[in-house]
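Asks: mind looking at a prediction? Sequence and model below.
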Amino acid sequence: MDNERAHQVKVLAPTGMLGAGFPEATVERGLALGADVISVDGGSTDSGPHYLGASQPKTARAAVARDLRILLKAAAGADIPLIVGSCGTSGTDSGVDWVAGIVADILAAEGLRLRVARIYSEQATDTLLTCLDEGRIHPLPPLGELEPQTLRSCTHIVGAMGHEPIVAALEAGAQVVLAGRATDTAIAAAYPLMKGMPAGPAWHAAKIIECGGQCTSDPRAGGVLATIDGDGFTIEPLDPTVACTPILVAAHMLYETVNPFEMREPDGTLDVRDAVYTAVDDRVVRVEGSRFHVADQHTVKLEGARITGYETMSFSAVRDPRILADIDGWADLMRTMIRQRVEQTIGLGDDKYAFDLRLYGHNAVLAELEPAPGPPREVGVMLLVNAPDQQTATAVAKVANPLMLHLPTAGMDYLPSLAFATSPAEIERGPAYEFVLNHVVDTRTPTDMFRTELEETAHHG
């Protein structure tokens, strides 16, 4: 058995996102199955640009602390590493420090001695401007060449690290690695690659387990264990009542990829065209045939967000059948009336603010692609105003308030009364952000864009 273990690495992925929760028993089962490392993602860009732009976590501190307490105790008890990627949702420096503070509190409270590494991925604007001048920054579709002002406009910029900085931290003696922004797969692939597992199976397994139990028959039941060896890998759910099937495992290559057969990492491209998915039994899947093509140039993808303005939102609900019979006509009238009233009352033209009117229950999600014919029974009307400052955004929303409450449609000879969701109706959302970078940097070394701080001594209880 020892010789077999020497030629395989078992990665425990407890959940798709730190703070999302998981049954503690599933982690215990993963340890019993011989996990060599625990990897968990702390965030991504899925939830939009606010978390990067504002450098704020999406998750609640209590939820992150609950998950970390279980994982830190598990890692310490089994004497295996714990790797957390994209700390604080977006992987900014303050996000890493936020998670590190939680870890420090838990280690002290539990009397654990674990050496912690922080890997920072936030990028200095001046450094990136130099890279741009040197011709080392390139756009990814659909964006064009990067303008210096775009870099300067970002509130925060991070680089998505590959496995190399994580491996360097582990080799330096880290038992807990808290990484800034990292590719979702790098955190799971790092330890197997460090232990000499082939890149094809290591990266493919990492892709499948990046979201924990999403590749299983019950994603709510906990995570998975990937066992990687010289020829391929197996995927097993940590809950014994849950199954992986070849279709469920293969389907995860469709998730967040441009091409279901390829996935680019900083140091190369995963190629699964020849991958074969086989059911080992009714709940475990074996995958073989994955390959990895090393790139000529190592690259790091940049993510950056900037403020687009300040937002104020209001929300009312329509149940009046006469309005709902021509809800699109009513919405067009609402847009016209808002513009007219804003100009009449506070003297603002269309170029001084913007607003969006979304009809939830009608076409707010699919817009013109909505296939269902006929009028809806009820509609939620969301007004979202964007302006250069909060005061202006709120003023526009207040001007729209009587219209959101009483606007009749054409042909109505009475004022309808619609229903606001909140009082006051106007909700100030603060600064709004947008992603503006979809570019890569040609690196000089795989680790030169990242900074690692390794504690000299472990925490003492």
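Replies: That came in fine, so what should we check first?
Asks: all contacts plus neighbour counts: C-alpha atoms, from now on.
Replies: Will do.
Asks: wait, what's in contact with L384?
Replies: Listed by CA atoms under 8 Å, 6 or more residues apart in numbering, the contact set of L384 reads 311-314, 355-357.
Asks: and with 10 Å instead?
Replies: The contact partners of L384, by CA atoms under 10 Å, 6 or more residues apart in numbering, come to 311-315, 354-358, 393-394, 396-397, 426-429.
Asks: likewise for T227?
Replies: 5, 8-12, 34-36, 192, 201-202, 205, 233-236, 286.
Asks: second one coming, line it up with the first:
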Amino acid sequence: MGEFTISSQFQDELVPVCHIVTPVGMLGYGFNEQQTRSDVQRYSSTNVPTAIILDSGSTDSGPDKLALGTMTCPRSSYARDLTKLLRLVNEFKVPLIFSSAGGDGSDEHVREMVQVIEEICDKPGNEQYRFKVISIYSELEKSLVFDSLQAGAITGCGTVVPALQKEDIESVPRIVSQMGLEPFLDAMNANPDFNIIVGGRAYDPSPYVAYAAFASKTRPSATTTLASQKLWGGFTHMGKIMECGGACAKPKSSGASATVYADGTFDISPSDPNARCTSTSVAAHGLYEKSRPDILSGPGGYLDLKATTFEELPDGRTLRVRGALFTFSRDVGTKYQIKLEAASVIGYRAMYMGSMKDPILIGQLDSFLSRIKAYVKMQHEDVDGSWELDFHTYGRDQVSSVKDKLGELSEIFLVGEALADSQDLAASVVSTARIATIHGSYLDQKATSGNLAFGIGGKTCIELGPCSKFSIYHLMDIEEGEERLRKEAVGKGLFQASTKTVGIGKIVPADVSSSNGVAIQQVTVKARASSPAKGESTSKISRHKTPTTLDDLASVLRSKNSGPYEITFDILFDDKERFELVKRSNLLNDTVISRVLATEEKNIIWSGFFDQALAYKVTIPRTRKGKVEPNGGYMENDVHGSQKYLGLLNMKLPEDLSLSLGGPR
């Protein structure tokens, strides 16, 4: 048996039910094969079921995948990662499970990933490969969604998502739904000798929860007891953390592994030997990309993290997590809900770009751009079709490399972007705007040869092709049994699966037969000093420095999408005493935050402190020119929403708070 666990005095009589290794937070991004191999080898040598599980999908990168059938990464990137993973599946006889194939989880991309697996198996040198592959499909028929809309069973996923219209359903090429754990668990129970599962669009934790349930022989029934809520809470919380790989570690690791116990407790550690999982790093990751930190809704219920506890184990790298609760919808008298996702093409785009350095022009930029729009409108008065033109102005009021005669730093990088009914019309609008930008006159003009340094890469006008927009991001009520695979639910299930054998070698089932009663070898792990891991810096806050901005206090200060329609902001502190001082000071409240983030106080979707992570979180709608707009569409300039936090970073601290936090202690 392998040596992988903590000595018995730290085990608290916990019974492990499975190990899960996640090489990276997104299939196709690349990962450290040596580190993943080490984890798989260590865990698979025990009598405890072990699996490789990872996610492959997100709405973060915008709507193009759903609208155009593209994938998050090039096909070659998926082939590269799957080549490494199939080596591990073949060598260590562990199952591989991944969901949301291709990024959107469409049926087309599930089939594409299976085809990639077949091609890898057919390559010379892989003659010994033979895998039982299960495909699970998540697309729904439009007729079903129409019927649900007519029955009043569809609502927006979030308060700012517009009501679904019949036209929205008609405009999209495909509709995927975020599957819960049930289709995965059904597939595993029906095919316990599976080697690979390629899943369609799924709630990120779903394959993790399903495998933990499969390995522990747990079924989602009789779920009203506290023990059951803790069990499913632990499974789901583990999946929530693990689906991002080692992002919960300090410093961030590509991969991570988890040991799940029979009562829902789980241990998590990074694959990178120079990283570690700490109480704050893992608790903080529970906030990541979520609208709120304490209650996280998903298919069939919600996860409650209010009572979670975190224990750093003596190896200095592993964290033990307890206390999450999962409440099933049926147990509180509400419908099982699945999230629907779809996008449509709304037009075609073109752009031009260049820089402006003349301080005379920069000083009157707004009026100059208004005249460009007026000129373009005049030139297209008799042209059929609709169009829009707008500008990204990068560098305004920011530092650049060019000094004007007053000694102030000033330079603008301009991107003109057009959206039109056709590619030709978009190109015409952009071409006309570019000419007006270069040769338009302005007050006190001296440089008459041209206003724009343009032609980056030799391109003057760049045709961008179809422009997509999220059309469906809604929750649909379903009836009991519809959350399952159709075959296993005797025709009621919404989801379908298929099974095929890939490769010509002798098939060897993955080792998933061990039950949750297996004892594992106990070995003593020497505790190490809790000094920072290699590459990790200590807190930047000096005890002798008086902080003046929020940047001086926060260990993490970030912004990120929470779905296509929201931006969420996280402020995390390393020092509990300083966190409590900030919390008591009322520095972070809705009035202040709305001013700093340039939004109305009534627009704040959620705000508050989360003590376990020493954190403050606030979530607001995504807007453009005062109107709610989902990410990735026309005039997008921050698809992930990851650069929206600057107002908080530079937020000034009140003098009394600065003095109470600064100086020697």
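Replies: Received, thanks. These numbers come from a predicted model, not from an experiment.
Asks: and the TM-score between them?
Replies: Overlay of the two chains. TM-score (TM-score structural alignment, normalised by the length of the first structure): 0.91; 446 aligned residues with a CA RMSD of 2.4 Å.
Asks: that older thread, just the buried ones from the contacts of L384 of the first structure?
Replies: 311-315, 354-355, 357-358, 393-394, 396-397, 426-429 (16 or more other CA atoms under 10 Å).
Asks: re earlier: mind checking which of the contacts of T227 of the first structure are in helices?
Replies: Taking DSSP state H as the definition of helices, the contacts of T227 of the first structure contribute 5, 192, 201-202, 205.
Asks: nearest to T409 of the first structure among the residues you listed?
Replies: For these, the minimum distance to T409 of the first structure (CA to CA) is 56.4 Å, reached by A205.
Asks: state the distance from the closest one to L270 of the first structure.
Replies: 11 Å (CA to CA, to the nearest Å).
Asks: neighbour count: these two, which is higher?
Replies: Neighbour totals were compared for A205 of the first structure and L270, and A205 leads with 27 against 23 (other CA atoms under 10 Å).
Asks: distance check, the counterpart of that one in the second structure against V582 of the second structure.
Replies: With TM-score structural alignment as the criterion, A205 of the first structure lines up with M238 in the second structure. Note on M238 of the second structure: its distance to V582 of the second structure, by CA to CA, is 30 Å.
Asks: what is the subsequent helix or strand relative to the longest strand belonging to the second structure?
Replies: Longest strand in the second structure by number of residues (criterion: DSSP state E): strand 336-356. Next in sequence after strand 336-356 of the second structure, counting helices and strands by DSSP states H and E, comes helix 359-362.
Asks: got the buried residues for that next one?
Replies: Neighbour counts over helix 359-362 of the second structure (16+ other CA under 10 Å) mark 359, 361 as buried.
Asks: would you mark the buried spots in the next helix or strand after that helix?
Replies: Downstream of helix 359-362 of the second structure, the next assigned helix or strand under DSSP H and E is helix 365-379. Across helix 365-379 of the second structure, burial judged by 16+ other CA under 10 Å covers 365, 368-369, 371-373, 376-377.
Asks: show me where the stretch 201-350 of the second structure has helices.
Replies: With DSSP state H, counting those that start in this stretch as the criterion, the stretch 201-350 of the second structure has helices at 206-216, 226-242, 279-285.
Asks: alignment lookup: E343 of the first structure to the second structure.
Replies: Residue correspondence, TM-score structural alignment: E343 of the first structure in this structure matches K377 in the second structure.
Asks: mind listing what its match touches?
Replies: Neighbours of K377 of the second structure in contact, by CA under 10 Å, 6+ apart: 371, 383, 387-389, 429, 432-433.
Asks: now, which of the residues you listed sits nearest S216 of the second structure?
Replies: Taking CA to CA as the measure, S216 of the second structure lies nearest E388 of these, at 56.5 Å.
Asks: which element is the aligned residue in the first structure for K459 of the second structure on?
Replies: Counting by TM-score structural alignment, K459 of the second structure lines up with P424 in the first structure. Using DSSP H and E, P424 of the first structure is not contained in any helix or strand.
Asks: so P424 of the first structure versus I338 of the first structure, what's the distance?
Replies: P424 of the first structure is 19 Å from I338 of the first structure, by CA to CA.
Asks: re earlier: output the buried residues of helix 365-379 of the second structure in a markdown table, with distance to G69 of the second structure appended to each entry.
Replies: Formatted as a markdown table, these follow (distance: CA to CA, whole Å):
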| residue | distance to G69 of the second structure |
| --- | --- |
| L365 | 39 |
| F368 | 39 |
| L369 | 36 |
| R371 | 39 |
| I372 | 36 |
| K373 | 34 |
| V376 | 33 |
| K377 | 34 |
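Asks: so A65 of the first structure touches I106, yeah?
Replies: Yes - between A65 of the first structure and I106 there is a contact under CA atoms under 10 Å: 7.7 Å.
Asks: what ranges does the stretch 451-600 of the second structure have for its helices?
Replies: Assigned helices in the stretch 451-600 of the second structure, in chain order: 550-553, 576-585, 590-596 (criterion: DSSP H, counting those that start in this stretch).
Asks: packing partners for the first one?
Replies: Meaning helix 550-553 of the second structure. Helices and strands touching helix 550-553 of the second structure, by 3 or more CA pairs under 10 Å, 6 or more residues apart in numbering; DSSP states H and E, are strand 566-572, helix 576-585, helix 646-649, helix 655-661.
Asks: the second one aligns to what range in the first structure?
Replies: The reference is to helix 576-585 of the second structure. Under TM-score structural alignment, helix 576-585 of the second structure corresponds to no residues of the first structure.
Asks: report the angle between the axes of that helix and strand 566-572?
Replies: Using axes from the mean of the first three to the mean of the last three CA atoms, to 10 degrees, the direction of helix 576-585 of the second structure lies 130 degrees away from that of strand 566-572.
Asks: what lines up with F31 of the second structure in the first structure?
Replies: Alignment note (TM-score structural alignment): F31 of the second structure maps to F22 of the first structure.
Asks: cool, thanks, signing off.
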